[in-house]
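Curious how this folds, go ahead:
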Amino acid sequence: MELSPVRSGENEIPGSTNHITQSIIKGAFERLHSIEEQILRLEAERDELKKIIYHHKALLSPIQRIPRDVLAEIFIKCLPDDHFPSCNMNDIPLLLTVVCRSWRDLAFSTPRLWNKIHIYLPSTFYESLFPVLSGVVNERREGVRKWLDRSGSLPISFAVCAPLWHTIPPDILEQDTTHLSIRIMRLYEGFMSLLCQYSRRWNEVELRVPSSTLKFIGRQLDNNNMDTPDLLKVLNVTCLTEEPEELRASNLLDIRQLIQTPSLRALYLAFDGTESLSIPIRWENIVELQIWRPLSEGRLHLGTAMQILTRCSNNLRTCVLTIVSLQDPLQLFQDVQLPRLEELYIEFYEKVGDVSRLRDLYGAIIAPALVTLELSVIPHPEATPVSGTVDPPFRPLLERSRCNVLHLGLQIPYTGDVLTHWLRQLPSLSFLKVSEERQANVGCHTITSPLMHAFTDISDMLCPNIAEIHFESVHPSTAKDMLAFAQFRQRSHTAHVRPLKSFKVDFWKPIPEATDLSQLHVLRETGMVVRWRSPECREDVERKKMKAVPRDFGPTIVPHLFEDEDTELWTGEELRVLY
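Just a heads-up that it's a prediction; the model follows:
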């Protein structure tokens, strides 16, 4: 190569060596291009080698050596425990089918992955969108058919949520939607006819559908060509009444084929309880019972509740009743022997009845095996919180049954001194959940600092055997006292005071940022389960709403106090974990 003017160290006048410079540049460019081509070729070769290594390493992965029958059991363990799986590609079991071909084949050939499903049927307010809705529902119908066909001959369980309309836009309010409603109902009926073809294998069924759809299901089951649901064990029915008045024609008699099934053991009804007495339900077989009715749509009278309990007395273990009227004529109820009853949940609307009459209900029940008790009193809007030493309405039940209640859930419009008085009558209590009642954002002062001090009073300690506590809708001002209580109960390892194992607190509004929660970490390190939550500040909530993606309107099962909710009890705001 000729000597470059740059390398010579001389700064010669341009012109005399231009041809040398151009030759050097050309040669350098050619060499650079050759090197870059080699780099690209080597990078491609490197990437190909990485792929080969990755895929062959996958063949050596421990999971590849797991026998297919064991892997199938692992797949089944991945299914959700608290709800039925949905037709979502991001959820199990469909997610398993997109990992690899062998997993896909194994998943499709494992019936227990496909014998449970949650189904959501959408709706529309606009005639112009009906063709789109029809396409979506028919596509889901075909998908559900394939899903259930993979279940082989196993019993099947499903939940169907088909809310016709739950929030009507303002521009639709004045329009006649009867014709559209009828078309949507026919669409739903076509879908339900598919499920009815599998009626012989129904095991757990949840129906949250319009009343006319329930009536259609009843007609299908009455058809001689349909198999009776002889395997049905769990039935959960919520009758929606969103369709026009002329389409509302359903009652429990329409689905008598379901509720009269001899195999039925768990019955959850959102119907008028009086109506249930007119049907020959095999009450003696019922183990779990829930009868709920919105205040605006019906009443469960005290007398009706007592008749239902009497008919279920033999095997009943769990009972949930919403009492929305105690205006029955005063009468003395005969004792109801419930020898196997372990869980009793009562929700009462004070607006339409005298809460003191709950003593009549509890006083007639004898349940020696009772361990879980829940009482929720929804107060009259104009009522003031009750204070003093009011005896709990369930005291006659405790005294007559001589039961050992270990789990207590309360939502009451009473002050902290009333709650303290009640808890002193339950010294063996090991689990407590209390929800602060609120009216117009004003609490009833149930969960207070004096209450927390009573839990730490060495001379007269409240509930010395308590191991788990969950407080809901708590005012942030009690945070320090709650922390002191948790620290005291964690240190108290005496023979008569049980150490606290779980402490959950849900505040009803954002806790001040200056609140020191560092000691919660110390409690968690000792083994205590700690979870404190509060709503987010308004600005953060609004920011999330603007970015949120709408979700399907899923099925709603009437919750009881022991269930853990993700939203604040009264404001409905989403709770975030503080610690």
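
contacts, neighbours, all on C-alpha from now
Fine.

what kind of secondary structure is Asn465 in?
Look at Asn465: counting by DSSP: H, G, I helix; E, B strand; the rest coil, its state is coil.

what's the answer for Arg576, then?
strand.

my guess is Gln337 meets Gly363, correct?
No. Taking contacts as C-alpha atoms under 8 Å, Gln337 lies outside contact range of Gly363: 11.4 Å.

Proceed likewise with the subsequent sequence, for comparison:
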Amino acid sequence: MQSPFVSRLHTNYCASDDEIPELKELLVQPRLRLAKLDGEILALRQKLDGLVDERESLETYIQSHKALMSPIRRIPLDLLEQIFIACLPAHRNCVMSAQEAPVLLGRICSSWRTLSLSAPRLWSRLHIVLPPPDHESLSRDRDIFAAKTAQRLEVASTWLGRTGNCPLSISVERDFHMNHLDLPEDLLELLIPYASRWQHLSLVLPPSGFERLSRLSENDVPLLMSLSMSSAPIMDPAYTWTPAGILFAPNLSSFEFAGSGIIPSALPLRWNTLTELSLRVSSWNLNSGLTCEMALDILARCHALRSCQLLIQEISESQVLPTNPIVPCSFLRAFELQCYKTPLRTTEYLLNHFSHLALEEFSLYGSHTWEDCQDVQGITSALLRLTCLRSIVLQVGLSSKLALGNFLRGLPSTIKCLKLMNATEWNILDVLNDEALQIFEASPLVCPALQEFTIADAQGITDEALLHFIVSRSPTLRLVDITFSRERQVDILLSLHQFIEAGLEISLSYLPRKPAYPQFSPWQGLPDAPSYW
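A predicted model of the protein is given here:
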């Protein structure tokens, strides 16, 4: 559209009095055309809106009828129930949360809710977390704890009421700092009527809870296969509790105890049928801790043991160790040892008293550096005899790079999985640093078959050093999992893109600031619970 004012458009030009009538005349036809177009657009828009409404109505009609033919609705109920069961977590019990099955499944539709509530196997696993006290008002702990616990137990009672006659897997978790609060009688009164159906039971209890359990006999728990009992250490050396027939359950094959107040070797277990054993007996009472001699005596009774975790009292440097009989452990495949002050000497002593050993996994934990850890030849000599060993976890206060290097170079060449952890913040020296990674790059190669490499609390390792290590060991590495107790310095994932594309799994976690107090979580005590420390 031509205009005599084209040169003046989009400028700051102000029309003169003589030009104004000309401008008004110039706009008469364009304004008429604009009004006509607006009318046409409005008509088309109204027609389009009508078409859209008609389309949405047809779409709703079609979809509502297609739903009647939906494959998920045509699945037989018994098969749908199996799908529901497959939605349950495979590695732990179910939590009281609408974020996951089975509770979530009942909130999809009424038919799914009906099916989920009528499927006992969906509810046969339960994890109960007792709420923590109110840290801000400790004087009101008991009242708040009682109210919150009553609410949790009401849900647990409803849950267990849906289990029919299914064998049960139940775990109870609570904070150790709650030991000043007695376990509510209602909890055990809720659980004990189901004792005949207990198959897997894990309890974190105060002493009063253990006393109540001790009244059960082996006949009360005919299905019990695994039992785990934990409590905060009792500092009163006069306190003991006597476990009764529940430990002699006919099908019990897995037993775990963490706490104090017992003599491990006196437990009335069917030792010869155990396949899994974990004893972490705190030695506030020196008569109740687990010594090397007691450990060997216990292992000599466990002819079918495949997995073992032991917390051993430290061996003093001046202590003369007795000559115990050699213990055959032909079925033992996984061995975890905790010894706070003398981990290397203890490990060497125990491994040298095992025969027919075909260990595949070995873990060693020790928190203090009081022991002279420079000489690691004894333990590496013992480990070299384990020709099937493929996995090592090490959390020991080795006091220097030299000691760590000697240990790593002395490991069997069969090692495929290695996890290194800083002992604790009590260590003055942090040997898990860049120099530690350089040990793996020297020739001959340390752990030449290494496929999985994990470091926890890698505060002293830089991102650049980690990148260099991964590249140097890339021919065999399949998984790298590093947890840093610091912020990220350099993003190395872009430099590792080609290795990730080739199949390398890598997880780098940089820990955020944690809250002052743990937050309540129904996942507390489970492997995938949120971390607050």
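
So Gln337 and Gly363 of the first structure - more neighbours on which side?
Taking other C-alpha atoms under 10 Å, Gln337 of the first structure and Gly363 do not tie; Gly363 has more neighbours (23 against 18).

Now check that one against the second structure: what is it aligned to?
In the second structure, the residue paired with Gly363 of the first structure is Asn352, using TM-score structural alignment.

Tell me, how many residues neighbour the residue nearest to its match when sequence neighbours are not counted?
Once flanking residues are discounted, Asn352 of the second structure sits nearest to Ala382: 6.4 Å by C-alpha to C-alpha, 6 or more residues apart in numbering. Using other C-alpha under 10 Å, Ala382 of the second structure has 18 other residues around it.

Aligned to Ala382 of the second structure, what sits in the first structure?
When the first structure is aligned by TM-score structural alignment, Ala382 of the second structure is paired with Pro396.

do the same with Val221 of the second structure
Taking TM-score structural alignment, the alignment pairs Val221 of the second structure with Pro229 from the first structure.

so what's its match up against?
Contact analysis of Pro229 of the first structure by C-alpha atoms under 8 Å, 6 or more residues apart in numbering lists 199-203, 257-258, 261.

please redo it, this time with the cut-off set to 7 Å
Pro229 of the first structure is in contact with 199-202, 258, 261, counting by C-alpha atoms under 7 Å, 6 or more residues apart in numbering.

so Pro368 of the first structure makes contact with Pro339?
Yes. Pro368 of the first structure lies in contact with Pro339 (C-alpha atoms under 7 Å); the separation is 6.2 Å.

Checking Leu383 of the second structure next. Helix, strand or coil?
Judged by three-state DSSP, the three-state class of Leu383 of the second structure is helix.

Run a quick neighbour tally on it.
Leu383 of the second structure: 20 surrounding residues under other C-alpha under 10 Å.

quick check, the match of Val221 of the second structure in a helix?
No. When three-state DSSP is applied, Pro229 of the first structure is found to be coil, with no helix at that position.

how near is it to Ser211 of the first structure?
20 Å (C-alpha to C-alpha, to the nearest Å).

and if you look at Leu129 of the first structure?
23 Å.

who has more neighbours, the two?
Shown here are Leu129 of the first structure and Ser211; by other C-alpha under 10 Å, Ser211 has more neighbours (22 against 11).

mind checking what the more buried one lines up with in the second structure?
Checking TM-score structural alignment: Ser211 of the first structure goes with Pro207.

Now for its match: which residues touch it?
Pro207 of the second structure neighbours (C-alpha under 7 Å, 6+ apart): none.

And it, how far from Arg174 of the second structure?
13 Å.

Now do the shared contacts for these two.
Residues touching both Pro207 of the second structure and Arg174 (C-alpha under 7 Å, 6+ apart): none.

aligned partner of Leu104 of the second structure in the first structure?
Aligned by TM-score structural alignment, Leu104 of the second structure pairs with Leu95 of the first structure.

same question but for Glu173 of the second structure, I mixed them up
Residue pairing (TM-score structural alignment): Glu173 of the second structure is matched to Cys161 of the first structure.

what sits against its match?
Residues counted as contacts of Cys161 of the first structure (C-alpha under 7 Å, 6+ apart) are 119-121, 207-209, 554-555.

Most neighbours among those residues, which one?
For the contacts of Cys161 of the first structure, the largest neighbour count, defined by other C-alpha under 10 Å, is 24 neighbours, found at Arg208.

which residues sit in contact with that one?
Contact analysis of Arg208 of the first structure by C-alpha under 7 Å, 6+ apart lists 160-162, 237-240, 555.

just curious, which of the contacts of Pro229 of the first structure is nearest to Pro385 of the first structure?
Leu258 (43.4 Å; C-alpha to C-alpha).

And for the closest residue to the match of Val221 of the second structure other than its chain neighbours, the neighbour number?
Counting by C-alpha to C-alpha, 6+ apart, Arg200 is the residue found nearest to Pro229 of the first structure once chain neighbours are left out, at 4.7 Å. Arg200 of the first structure is flanked by 17 other residues according to other C-alpha under 10 Å.
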